[in-house]
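Q: Turn this into a model:
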Amino acid sequence: MANSPEEIKSHFKQYSIVGAGLFAGTVATVLVATVPALDIGGHGFDSADMILGFAIAATKMFFVAFIFMHLNHEKKLIYWVFLGALVFAAILIGLFALAMYDPITFKTLLPAKPGQ
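A: Here you go, the predicted structure:
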């Protein structure tokens, strides 16, 4: 943390550059989602567009975590906690993805119509 106005001024340029990068990433995400010329996969939203959007979001997340949340100056234990949270999030995403292969479908949960 900055303890004097001089330290704040020394970090202002770095924060401004990162803020501009985050804004540019947001604009890029919107453009990829709305401009047909920037559609990298098939026509419309598909997995290639999702991967590109996720890559842009992950880059923005690292900027926020390491610069604005000051993780670039922390002790080793904080990195392990951060990595553990990322692994836990990946496991939860994996469990969510496995729901596609669940044998119980929406149709089996509906009551049967009379005469079937």
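
Q: For the rest of this, base every contact and every neighbour count on C-alpha atoms.
A: Will do.

Q: for the chain, what spans make up the strands?
A: For the chain, no strands are identified by DSSP state E.

Q: One more sequence to fold, the one below, so I can look at both together:
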Amino acid sequence: MSEHIVPKKTYYAVFGALMALTAITVFVARFDLPWILNIVVALTIAVTKATLVVLYFMHVRYSSRLTQVVVVAGIFWLVIMLVLTASDYVTRGLLAPVVSISAQ
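A: Coordinates of the predicted model:
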């Protein structure tokens, strides 16, 4: 089994992209965007940065198919957990609060 040798140029390019995305995050945070747009922009930048780290610094891009399947399965499981959490969070305001009447 041989290892894939990644050129330093690739690492420098990924590092530069991560620094640029961090600068964009700081720049966008200074603006008062509508609340949903803030979330979308922040999550898009965060997911892009996480993808770069996983693919290049954790060497998933050059690893076996089994490793890639495990990473995709982990991401799929995370999405399931986030959807279940979001569905609970969104529906909390729809039900009227239950008021208990205590016997006096």
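
Q: Can you give the structural similarity as a TM-score?
A: Remark: TM-score between the superposed chains equals 0.78 [TM-score structural alignment, normalised by the length of the second structure]; 100 aligned residues with a CA RMSD of 2.8 Å.

Q: What does T29 of the first structure correspond to in the second structure?
A: Aligned against the second structure by TM-score structural alignment, T29 of the first structure finds its counterpart in T25.

Q: my guess is its match meets I45, correct?
A: Yes - the criterion here is CA atoms under 8 Å, and T25 of the second structure meets it with I45 at 7.1 Å.

Q: Where is the longest helix in the second structure?
A: Scanning the second structure for the longest helix, with DSSP state H as the assignment, gives helix 65-91.

Q: brain fart, the first structure
A: Longest helix in the first structure, counting by DSSP H: helix 5-34.

Q: Output the contacting helices and strands for that helix.
A: Packing contacts for helix 5-34 of the first structure, counted by 3 or more CA pairs under 8 Å, 6 or more residues apart in numbering; DSSP states H and E, involve helix 47-63.

Q: In the second structure, point out the residues matching the helix it packs on.
A: With TM-score structural alignment applied, helix 47-63 of the first structure matches the range 36-52 in the second structure.

Q: contact partners of the matching stretch?
A: Under the criterion CA atoms under 8 Å, 6 or more residues apart in numbering, residues 14, 18, 21, 25, 32 lie in contact with stretch 36-52 of the second structure.

Q: Check stretch 98-115 of the first structure too.
A: Taking contacts as CA under 8 Å, 6+ apart, no residue outside stretch 98-115 of the first structure touches it.

Q: end-to-end on it?
A: Start-to-end span of stretch 98-115 of the first structure (CA to CA, to the nearest Å) is 34 Å.
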